[in-house]
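[1] Need coordinates for the below:
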Amino acid sequence: MEKKIGFLSFGHWRDAAGSQTRSAADSLLQTIELAEAAEELGVDGAYVRVHHFERQLAAPFPLLAAIGARTRRIEIGTGVIDMRYENPLYMAEEAAAADLIGGGRLQLGVSRGSPETALDGAANFGYVPAEGSTVADLAREKTTIFLDAISGKAMARTDPARTGISGGLAVQPQSPGLRERIWWGAGTRQTATWAAGLGLNLQSSTLLSEDTGVPFDQLQAEQIQLYRDAWKEAGHDREPRVSVSRSVLPITEDIDRLYFGNQENEDQVGLLEGVRSRFGRTYAGEPDRIAEELANDAAVRAADSILFTVPNQLGVAYNARILETIVKHIAPAIGWAPKFRNPVSLR
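    Below you'll find the model as predicted:
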């Protein structure tokens, strides 16, 4: 299986000591710069996480379009957009525009969203589930509308008094192929199989809101297998893509040891919103040891795309050095190979 690698940035910003991202402008502009640096290194994807009511990246499409305009080949994506907050038709227009600007490189991850600090955050945007339904139902309903919209289905009717005809109207613009580049961020085995039935690629979450007592990578690998089985049963005519995310912090210099030397390298298990959940471990240490551990990670072996989360508040240069270490010393151990002959930053 050909592997792809990318980085995933949460885009944190704080006006605090040690932070290289003191403002929202810093976070946005540095994300673009890191995408450019990652492309030069030969990394396959630049992904951002979307959070509302937080000092993090919140409005993805201007950022995705800017990255698309400043790069040439790197995939541009999200992991994930919380569909509870979205107007699906407006989102369809924005997604198509960003994809066209980037030349068809958008890889859009969507989901029900993760636990957040805001109380009923989507309700403040004007979106409330219908009586008898849940916020998860709301997110899935909006997702199906969004998928219809980017597929060119009629979402409005013409006005016969103005046009003299009666017919359907699709949202514009349309971007060919975008429908096949939509991913669902699944936090359970059940939602993964739902995504397969709908023909969505899978982003397996680093937080699984279920726990069977097995290590995180094994639970995630089981989710991926159930997803692939459901995809095959649905009879789709293409192969799906599957991604997992890993927090990887290679230690090669004293400053790395100062930042990450005390990281706990174990899964975290606990109650989240009343549900026993399992969160994946952090991989911190010498690059060779991390490479060996990831090579033995069951979910990493099962996925075709691996997203490495970055500590974005440490700045572009620092994170580019992390990515270079991953490219040179870690990614080859999990089956990744450079797609381009001369990534300019490799030495």
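[2] Every contact and neighbour count from this point should use C-alpha atoms.
    Noted.
[3] hey, where'd the strands end up in the stretch 101-250 of the chain?
    For the stretch 101-250 of the chain, strands defined by DSSP state E, counting those that start in this stretch occupy the ranges 106-111, 156-157, 168-169, 182-186, 201-204, 207-208, 242-250.
[4] one more to put side by side:
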Amino acid sequence: MSPSSKPLRRLGFLTIGLFDGADPRPGHENTLKLIELGEQLGFDSAWVRHRHLQYGISSPIAVLAAASQRTSRIELGTAVIPLGWENPLRLAEDLATVDLLSGGRLNPGVSVGPPMHADRVLPALYPDTAEAEDFSFERVRRLLSFVRGEPATDFSGSEGFEVYSDRVQPHSPGLSGRMWYGSGSLRSARWAGENGMNLLLSSVVKVEEPAGGSGESGGTAEGTSSGTEGSFDFAAIQLSHIRAFRAHHPDGERARVSQGLVVIPTDTATTAQREKYEAFARQRTPRTATPQGPARLLFARDIVGTSEQIAERLHADPAFREVDEVAFALPFTFEHEDYVQILTDMATRLGPALGWRPGG
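    Model (predicted):
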């Protein structure tokens, strides 16, 4: 291990949970099997993505409720729930329920901003209230207040045979300390720190405009750039987010940050698998050179190689050296057998190369 790197304390993985639209049950079942495998291999956490009107998990809380009954130790997270699709009070009820069913293992990750393709989905999602919906950080504040047990109404007590609470029920006392914000920008990282959340980082950051450029509205935020126009350093941008988050968090340097990159160990892969993984990474490499689209999104390079090679790359990453938790993302389009091989190599080879030891 590089002397400048912390030993990896917590190893997690992230899956999108793809399924066949004509027969969706097997895909959901495979997601549950991966989570079970993750626990058997000693992973500390398993995370699921959130997809609406696509062929990936649309109801992560329901999936994790099922996973909670098939596992006993592994923590279960969402990365992330886009709150533009959610009612914060109803979501708080679901989160607390699943957290209690899991024995306090839920790690909800959320983000804000208008729903993707808002102009096409808002008529169905909010047919009567779209103009009034608030997609800013205030939506997260509402969720946090409900999860923390703050009053949701000014009424409580008995009415006939019915008994009412003024806060969301059930209440799970430890859940508020396991709320994560999925950030790709400097402003949102700072906001997460100021509001005492944990920070989830992915393989995407938002490159900010030069000082004095146009700002933003709503709940999304610009990121930070490094170098001159045309020269971008993903790790440096992400490092600035980590430091801004901790500078504004009550826990300072002890504030939790989890990094999520796409890493694909090939130690026990077949020749055909290695060729597929390398082709996958090559196809995605062009988007790592410059910011993409109007949102100016910059992507990290996927890392494919032996666990020793991946560990060397990660130890050279200044953002990775600042964290001791990861949730490595599984590629979206592989087969179940590929995921089994990748997870097994992560737990048995890559994790130990990064100083990690399996959970009990």
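[5] Quick one: closest of the strands of the stretch 101-250 of the first structure to R73 of the first structure.
    Within the strands of the stretch 101-250 of the first structure, the stretch nearest R73 of the first structure is strand 106-111; the backing value is 10.6 Å (CA to CA).
[6] Mean distance between the closest one and the second structure after superposition?
    Once the two are superposed, strand 106-111 of the first structure sits an average of 0.5 Å from its aligned residues in the second structure (mean CA distance after the TM-score superposition for the first structure).
[7] From the contact counts, what lies against that strand?
    If you count contacts as 3 or more CA pairs under 8 Å, 6 or more residues apart in numbering; DSSP states H and E, strand 106-111 of the first structure packs onto strand 75-78, strand 81-82, helix 135-150, strand 182-186.
[8] Mean neighbour count and distance to K4 of the first structure added to the ones you listed, as a markdown table?
    What follows is these, written out as a markdown table (neighbours: other CA atoms under 10 Å; distance: least, CA to CA, whole Å):
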| stretch | mean neighbour count | distance to K4 of the first structure |
| --- | --- | --- |
| strand 75-78 | 26 | 10 |
| strand 81-82 | 24 | 21 |
| helix 135-150 | 19 | 25 |
| strand 182-186 | 27 | 15 |
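[9] In which helix or strand does E33 of the first structure reside?
    With secondary structure defined by DSSP states H and E, E33 of the first structure is part of helix 24-41.
[10] How far away from the center of its chain is that helix?
    Taking CA atoms, centre = their mean, to the nearest Å, the mean C-alpha location of helix 24-41 of the first structure is offset from the chain mean by 16 Å.
[11] same thing with stretch 289-305 of the second structure?
    Its chain's C-alpha centre lies 17 Å from the corresponding centre of stretch 289-305 of the second structure when counted by CA atoms, centre = their mean.
[12] got the contact list for it?
    Outside of stretch 289-305 of the second structure, the residues within contact range by CA atoms under 8 Å, 6 or more residues apart in numbering are 203-208, 230-232, 234-235, 261-267, 277-278, 281, 284-285, 287-288, 310, 313.
[13] Kindly report the same for stretch 75-84 of the second structure.
    Stretch 75-84 of the second structure has contacts (CA under 8 Å, 6+ apart) with 14, 44-50, 60-61, 64, 68, 105-115, 135, 139-140, 181-182, 200.
[14] can you tell me how far the most centrally placed residue in the first structure sits from A25 of the first structure?
    The geometric centre of the first structure, computed from its C-alpha atoms, lies nearest to G79 (CA atoms, centre = their mean), at 1.9 Å. Distance of G79 of the first structure to A25 of the first structure, computed by CA to CA, to the nearest Å: 21 Å.
[15] just V244 of the first structure next, same as before
    Using CA to CA, one obtains 29 Å as the distance from V244 of the first structure to A25 of the first structure.
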